[in-house]
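# can't give you the sequence, but here's the structure:
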């Protein structure tokens, strides 16, 4: 049955409106937004005092709830997709780590076999973080599996995934990277640059070859330099690119987050979590792929070397952090966690905004930016 949402604020695709009514059609898709003086006839669900936002889109996430894209079976992946509704995520790209070619093939086959069967947050693609990285900035990636880019190998993985594999992060200084980027982009794949020792010129060459993103900017790459510009400088300077950003307060300190968002504009920042299996779990011992990890004080670190090993961040927390740190308005913070990541991954037709005839995946937020309720296809699926 078609119904209408009444609330104090609506974060629509191109504007934010005070009050009014949002139509949710009986097919689980959005209809029109009506202003406060255009009260429609029909069932109205009243959220006076609360705000309505699009469901969040996490395009770089490895796990949570002790589930891991690299280790979990399909039942575990579906448990993960259900769990993400608790953090306001309604669409996501399961993200791999660097691993052996056979392991990555098996993961692609699993996702390809079960494409469209998830019952929670929607799997809108698959993101390969690696294996085409450089050892110096591998971070928590296992260096023994690092390779030069190979388009034939990548296409074999992509075929096995039934076309789900639609994003890859790589290091542009690897042999053959520019040629690989050019071919992958022709196929509609999104290429992001990261886990790299590249200088400014190498990063720029990767972008001009067709890459459009930087992977968890400032992490897994050399720091910015005013004498010898690096990939970090390229992320700051280049036009028309999207930069992923982990806003947990540990990976990038709030002062740099503020400066970077002011520099690029929120329309070029995609908030991600890079969350691993310890997300929504207590402190203790976990693993990242084959590498042992410990979680303490809100951080996941490798036991060997103490590098940060992904995060335990949830995307709704990143949105709240951005607002609480006075980095951006609620409107901009939500855009950075919904519209921008969806657009960056070429899935904006499926998710990322409130617009007519898009799936009615939306959130009910409190004015302090905490999550109250998550809807999927117009049905309430989680209440805080």
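Perfect, thanks for sending it. In this text the structure is predicted, and so the values were computed from the model without any measurement.
# every contact and neighbour count from this point should use C-alpha atoms.
Noted.
# show me how far the strand ranked longest in the chain is from its chain's centre.
Scanning the chain for the strand with the most residues, using DSSP state E, yields strand 43-54. Put simply, strand 43-54 sits 25 Å off its chain's centre (Cα atoms, centre = their mean, to the nearest Å).
# in that strand, what's buried?
44, 47, 50-54 (16 or more other Cα atoms under 10 Å).
# and that strand, what does it pack against?
On a contact count with 3 or more Cα pairs under 8 Å, 6 or more residues apart in numbering; DSSP states H and E, strand 43-54 meets strand 3-11, strand 362-365.
# next up, a structure to set beside the first:
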């Protein structure tokens, strides 16, 4: 399939391009041209902005469905629900749970992917846990916490047919260093989360291969002038990415702005969305925990934040408003940075010749007018 996109603006990696035609061929981006051949198929999005598809590397569920439901249908519904919101790629994300439930979740994700997803496409599985510690447990169930085990991970990876691309752990746990070295060498993104670690402990785990901090400022020791803690390690180490939930609940806007200024391209926007996303206020579950959502904020009975109900495009909007940075820069923190964190920036994350043609059409109100996956428009706004 060959066609050209005409639009007012295109959000590129290093600038905002105005006018012209973008070639789409065989599901990939081509070059920009000022004129098209006679009789060419032109998709006219005059008055609109074209942006790369968003990539949510940390999402548990949405619209009443959760990965831990252990059903392929749940993964399929999540895929379909986030496509109209501009997300073209995602990582179905598990929670700390029993061995049986984790295995079932992995199997259900694998089955859904193998059958084929109708909306956003999965780029693998993210295991959030179970190798955490209790002090900053958040909505993770401590009864299942344990030390990292390479043999256990190998069992999961075999079950997943190699689809696990990211796993989170607390670096202070026994065996965390050798586990990180071995798993990182296999190309899995080891991430730091739900931890009471010191700055030095974090530095050691990054030396061993860890390259990401999960939901920065949440589920970790804070910044202190005598002990920089996990937050200090995340902000000061240019080797590691840091995830940020920009819903205004998890992180104060001014702190989010500071994190953006410090981390720049190493900051990536996530949602950590759970099943209450896109749903009305009320009672829900996150894993085994009852959760109450009020005014869009989800909390456990103990008062801990329980994931979020944020949508990634709203996180982009918020960070743009909080930082007053150009949209093309902030947008890529939700598309290119996630792709780079997983070593997938050669094919995803930005509008560049040769990359997969995942793109979003934005109208002047910053609403998603259409979403395309590999050049095929799979969602279009009815109006």
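Arrived safely, thanks for sending. Everything numeric here is computed off the predicted structure, so don't read it as measured data.
# got the helices and strands packed on strand 43-54 of the first structure as a markdown table, with distance to residue 257 of the first structure and mean neighbour count columns?
Below are those laid out as a markdown table (distance: least, Cα to Cα, whole Å; neighbours: other Cα atoms under 10 Å):
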| stretch | distance to residue 257 of the first structure | mean neighbour count |
| --- | --- | --- |
| strand 3-11 | 23 | 22 |
| strand 362-365 | 23 | 25 |
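# among these, which is nearest residue 234 of the first structure?
For those, the distance to residue 234 of the first structure is smallest for strand 3-11, at 31.6 Å, taking Cα to Cα.
# which residues sit against that closest one?
16-26, 40, 42-54, 331, 354 (Cα atoms under 8 Å, 6 or more residues apart in numbering).
# what segments of the stretch 51-200 of the first structure are strands?
Shown for the stretch 51-200 of the first structure, the strands assigned by DSSP state E, counting those that start in this stretch span residues 56-61, 63-64, 67-68, 89-96, 122-123, 126-129, 165-170, 190-193.
# the longest one against the second structure, how far on average?
Relative to the second structure, and after both are superposed, strand 89-96 of the first structure has an average distance of 0.4 Å to its aligned residues, where the measure is mean Cα distance after the TM-score superposition for the first structure.
# follow-up on the earlier one: and the strands of the stretch 51-200 of the first structure as a markdown table, adding distance to residue 371 of the first structure?
Listed next are the strands of the stretch 51-200 of the first structure as a markdown table, based on distance: least, Cα to Cα, whole Å:
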| stretch | distance to residue 371 of the first structure |
| --- | --- |
| strand 56-61 | 11 |
| strand 63-64 | 18 |
| strand 67-68 | 22 |
| strand 89-96 | 11 |
| strand 122-123 | 19 |
| strand 126-129 | 26 |
| strand 165-170 | 29 |
| strand 190-193 | 30 |
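# just those: most buried one?
strand 56-61 (a mean of 30; mean count of other Cα atoms under 10 Å).
# ok, back up a step: so which of the helices and strands packed on strand 43-54 of the first structure gets nearest residue 62 of the first structure?
strand 362-365 (22.5 Å).
# which residue numbers in the second structure go with that closest one?
The aligned range for strand 362-365 of the first structure in the second structure is 359-362, by TM-score structural alignment.
# what's the end-to-end length of stretch 50-61 of the first structure?
Length of stretch 50-61 of the first structure, first residue to last, Cα to Cα, to the nearest Å: 28 Å.
# what segments of the stretch 201-350 of the second structure are strands?
Going by DSSP E, counting those that start in this stretch, the stretch 201-350 of the second structure shows strands at 212-213, 241-245, 267-270, 282-286, 289-294, 297-300.
# could you dump those to CSV with mean neighbour count?
Output for these, formatted as CSV (neighbours: other Cα atoms under 10 Å):
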stretch, mean neighbour count
strand 212-213, 28
strand 241-245, 28
strand 267-270, 30
strand 282-286, 18
strand 289-294, 18
strand 297-300, 23
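# adding distance to residue 205 of the second structure, write those out as JSON lines.
What follows is those, written out as JSON lines (distance: least, Cα to Cα, whole Å):
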{"stretch": "strand 212-213", "distance to residue 205 of the second structure": "10"}
{"stretch": "strand 241-245", "distance to residue 205 of the second structure": "14"}
{"stretch": "strand 267-270", "distance to residue 205 of the second structure": "19"}
{"stretch": "strand 282-286", "distance to residue 205 of the second structure": "29"}
{"stretch": "strand 289-294", "distance to residue 205 of the second structure": "30"}
{"stretch": "strand 297-300", "distance to residue 205 of the second structure": "30"}
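# since that was my last question, I'll sign off now.
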